[in-house]
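# Predicted model, plus sequence, below.
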Amino acid sequence: MGARRARYLVFFQYLGTDFRGVMAIKPPQAGSGVQNHLERAAERLGSEEPVGFTISSRTDSGAHALCNSAHIDVCRPEGREPHAPDLLTRLLNHHLEHPAIRVLRTVRVADDFHARFSATSRRYVYRLVSGCSHPRQLPVWERKLCWVTRATQLDVAAMREAAGHLVGTHDFSAFRSTSGCDAWRNPVKTLVRATVAPGPPGPLARHSDCSRLQFWELEFESRSFLYKQVRRMTGALVSVGQGLLHPQQVQEMLASGAPPSQPYIRIVPAWGLFLKSVGYQGLGEAPPLPDPVLDIQPSMDGESDAGPAPS
């Protein structure tokens, strides 16, 4: 009997403030990506081969994920059964050293499953706030979780009209990044959702003077996006809300199929961006799930390096 290899789909979340994006950063570059920490935790799984995370959805430096995903292969020693998915979730969380990352759920999948190419949808939310002129006017816990538009108010009706022009199948060249490794991708994408809605302030808002602030959430859904497409679409919609663009101009930009040239299609800051979910056929979207009580014993896993459960 040879080694037992099993493939898993891992759903995880993170606050991106401390990371240079989700992808691994290799020396001699400074800093780290979320993937670096996940793979460091996976070194403790007792796999016969190195465990690499194939990430489904890239996020930029400073951006966050309520739920991202990746697939991994774990090769158990001869005579050992594959890890149960719930145990694998608990083991990864136990060995994760960075407090801003958490594994939500693990699912056993087929050997040919691919976290990126099997995904059927991706949903992003961009959080922004109007009613103040500087980030220092925000509660401190919100400053890296939303973008201050520096507008006293926004024309939300016009923003929603412009968002409606984005929905459907279009050449999104006007909203793609002109630099980076994305140039080879097909710019034609199908956007199935583009909404503008009031958003809740942080949970501690009642302890601060937030009455003058209005939080907004811009949500976008597609099977895939171009590099920085969401941040450019958000920039255009905010420009519409500020009266710098007319909704019809957004439609004209789409129809042109031209690379971005308008100064109002800015790339808004990454710290307001959240990857909300990644969907799969038959699996749906993985909501944040509460962790079971972590109680790892050698008899459960057969590994002596699991260590005692934290108190």
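Yep, that arrived. Numbering: from 1, shown residues only.

# contacts and neighbour counts: CA atoms only from here.
Noted.

# count of neighbours near the spatially closest residue to R176 that is not a sequence neighbour?
Take R176 and drop its neighbours on the chain: the residue closest to it by Cα to Cα, 6 or more residues apart in numbering is Q229, 5.2 Å away. Neighbour count of Q229, defined by other Cα atoms under 10 Å: 18.

# and the comparison structure, right after this:
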Amino acid sequence: MNRYLIHMSYLGTQFRGAQKQVPKAFPDQLDRETIQGNLEIGLRRLRPLNKPFVVLSSRTDTGVHALHSTCHVDLESKSGKPFDSILILSTLNSYFNRCHLDIRILNVVPVNNRFHARHDAIKRTYFYRIAVTQSTSSLSPLIAFTPVEERRRCHFVTTPLDINHIKEAASLFVGKHDFRTFMETSKSHDKITRKNIDSFEILPGNSHIIQSATEFQPGSIQDYTKYTYWDFVCTARSFLHKQIRRMVGVLLSVGQGKLTYRDVKFMLQIPSKHSWDTRAVPAPPHGLYLCKVEYRPESLHNNKLEQ
């Protein structure tokens, strides 16, 4: 049996999330509506002796995207020799293309059998894309014009945002805190809610279609100037369920003047589901991207390659 680290990207719009969702009584049931399920179906095309079980590094929710995510899987070939990494990559991408699935395998790397895609990750970086209208028209800009290529890939905000206030409030999240207030209600009673946020930056963003569209559609490109794009970039080893979307929702409320710096501080200092301020609404999933999962080089080391 050999273990492989798979690097991948995907658009979450057509999936029910990353993690396979099947009844516990039927663990081998195929799931064509999740990232994990489709990976396992695609890996069966290699005809391994074992049933592939994919372990995800990050279990993103329905509608959340990934520019770079990872998983690991154990495979045993009929010959007893390791599968070629290129064969795994090409087999999966061929399956995804044929089934019109928005998943792409970026790389496949043999790793040691002690490696764990989720537990060995030392950092995960997400960013949340915001587009803020610049229009002063009484007609909603979402009705007047919304770039079709950004549909379900960016969160459009119709009210002005005070970015300076947002940056000030975002600084509160950096460091080690109990984020119980920012966690989706969980049935688990032993959830570790203290997390260390390495960084939380608010950076200028853009719509990548602008550069190419300028050359071919100079008459309509002025519509794109109705929006200012911002990326909310957050890095930590791990996050609670829906923590990032709830933090972004709070920051947007601060930028809109619904919440203050002190309100955010209170939610951190009094960690409880009852401390959540209902003037804030969790940001929708389609603006969130997992963009990097990092490991220590020594955790990837494959001793078998040296034998």
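Structure received. Computed from a prediction, not measured in an experiment: that's the story for all the values here.

# Mind checking the TM-score on these two?
In this superposition the chains share a TM-score of 0.84, using TM-score structural alignment, normalised by the length of the second structure; 278 aligned residues with a Cα RMSD of 2.2 Å.

# one step back: tell me which residue of the second structure lines up with the residue nearest to R176 of the first structure.
Here Q229 of the first structure is matched to Q243 in the second structure, going by TM-score structural alignment.

# contacting residues for its match?
179, 182-184 (Cα atoms under 8 Å, 6 or more residues apart in numbering).

# if we go to 10 Å?
Q243 of the second structure makes contact with 179-184, 249, 282 under the criterion Cα atoms under 10 Å, 6 or more residues apart in numbering.

# got a list of what the closest residue in space to M247 of the second structure that isn't next to it in sequence touches?
In this structure, M247 of the second structure finds its nearest non-sequential neighbour in F182, 6.6 Å apart by Cα to Cα, 6+ apart. Residues near F182 of the second structure by Cα under 10 Å, 6+ apart: 193, 240-247, 250, 267-268, 271-273, 275-276, 282.

# once aligned to the second structure, how far is the longest helix along the first structure on average?
Assignment by DSSP state H gives helix 229-241 as the longest helix of the first structure. Average distance, helix 229-241 of the first structure versus aligned residues of the second structure after superposition (mean Cα distance after the TM-score superposition for the first structure): 0.4 Å.

# just to revisit the earlier point, how close does the residue nearest to M247 of the second structure get to C234 of the second structure?
14 Å (Cα to Cα, to the nearest Å).

# what's the answer for E201 of the second structure, then?
7 Å.

# between these two, what contacts are shared?
Shared contacts of E201 of the second structure and C234, defined by Cα under 10 Å, 6+ apart, comprise 127, 170, 174.

# Make sure the first one is actually in contact with I244.
What that stands for is F127 of the second structure. Yes: at 8.9 Å, F127 of the second structure counts as touching I244 under the criterion of Cα atoms under 10 Å.

# Filter the contacts of Q243 of the second structure down to just the ones in helices.
G249.

# quick one: the helices in the stretch 101-250 of the second structure?
Counting by DSSP state H, counting those that start in this stretch, one finds helices in the stretch 101-250 of the second structure at the ranges 141-144, 163-170, 209-216, 243-255.

# Tabulate these (JSON lines), appending distance to L39 of the second structure.
Converted to JSON lines, these look like this (distance: least, Cα to Cα, whole Å):
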{"stretch": "helix 141-144", "distance to L39 of the second structure": "36"}
{"stretch": "helix 163-170", "distance to L39 of the second structure": "36"}
{"stretch": "helix 209-216", "distance to L39 of the second structure": "30"}
{"stretch": "helix 243-255", "distance to L39 of the second structure": "26"}
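
# Of those, flag the one that's most buried.
Of all these, helix 243-255 carries the top mean neighbour count, a mean of 23, counting by mean count of other Cα atoms under 10 Å.

# Next up, the contacts around the alignment partner in the first structure of R124 of the second structure.
When the first structure is aligned by TM-score structural alignment, R124 of the second structure is paired with R122. Counting by Cα under 10 Å, 6+ apart, R122 of the first structure makes contact with 56-57, 67-68, 220-225, 275-280, 285.

# got it, and G42 of the second structure?
36, 52, 88, 91-96.

# if we go to 6 Å?
Shown in contact with G42 of the second structure (Cα atoms under 6 Å, 6 or more residues apart in numbering): L92.

# Kindly report the same for L11 of the second structure.
By Cα under 6 Å, 6+ apart, L11 of the second structure lies in contact with 65, 102.

# Map it onto the first structure.
Using TM-score structural alignment, the equivalent of L11 of the second structure in the first structure is L15.

# what helix or strand is the residue most central in space within the first structure on?
The first structure has L275 as the residue nearest its centroid, 2.8 Å off, counting by Cα atoms, centre = their mean. L275 of the first structure is part of strand 273-280 when elements are defined by DSSP states H and E.

# Taking their axis directions, that strand and helix 229-241 sit at what angle?
130 degrees (axes from the mean of the first three to the mean of the last three Cα atoms, to 10 degrees).

# was I right about G272 of the first structure contacting Y124?
No: checked against Cα atoms under 6 Å, the pair G272 of the first structure and Y124 is beyond contact range at 10.5 Å.

# Which of those two has more residues huddled nearby?
Taking other Cα under 10 Å, G272 of the first structure and Y124 do not tie; Y124 has more neighbours (26 against 23).

# Now for the more buried one: which residues touch it?
So Y124 of the first structure contacts 219-220, 274-276 (Cα under 6 Å, 6+ apart).

# farthest pair in those residues?
By the measure Cα to Cα, F220 and F274 form the most distant pair in these, at 10.6 Å.

# hang on, the earlier thing: identify the residue of the first structure aligned to the residue nearest to M247 of the second structure.
Counting by TM-score structural alignment, F182 of the second structure lines up with F175 in the first structure.

# ok, now D231 of the second structure?
Checking TM-score structural alignment: D231 of the second structure goes with E217.

# Just give me the neighbour total for its match.
Using other Cα under 10 Å, the number of residues around E217 of the first structure comes to 20.

# Look up the closest residue to it, ignoring the ones flanking it.
The nearest residue in space to E217 of the first structure (Cα to Cα, 6+ apart) is R127, at 4.7 Å.

# Now do the contacts for the one you found.
146, 216-217, 272.

# Tabulate those in CSV, adding columns for distance to D155 of the first structure.
Shown next, in CSV, are these (distance: Cα to Cα, whole Å):
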residue, distance to D155 of the first structure
C146, 19
W216, 12
E217, 14
G272, 20
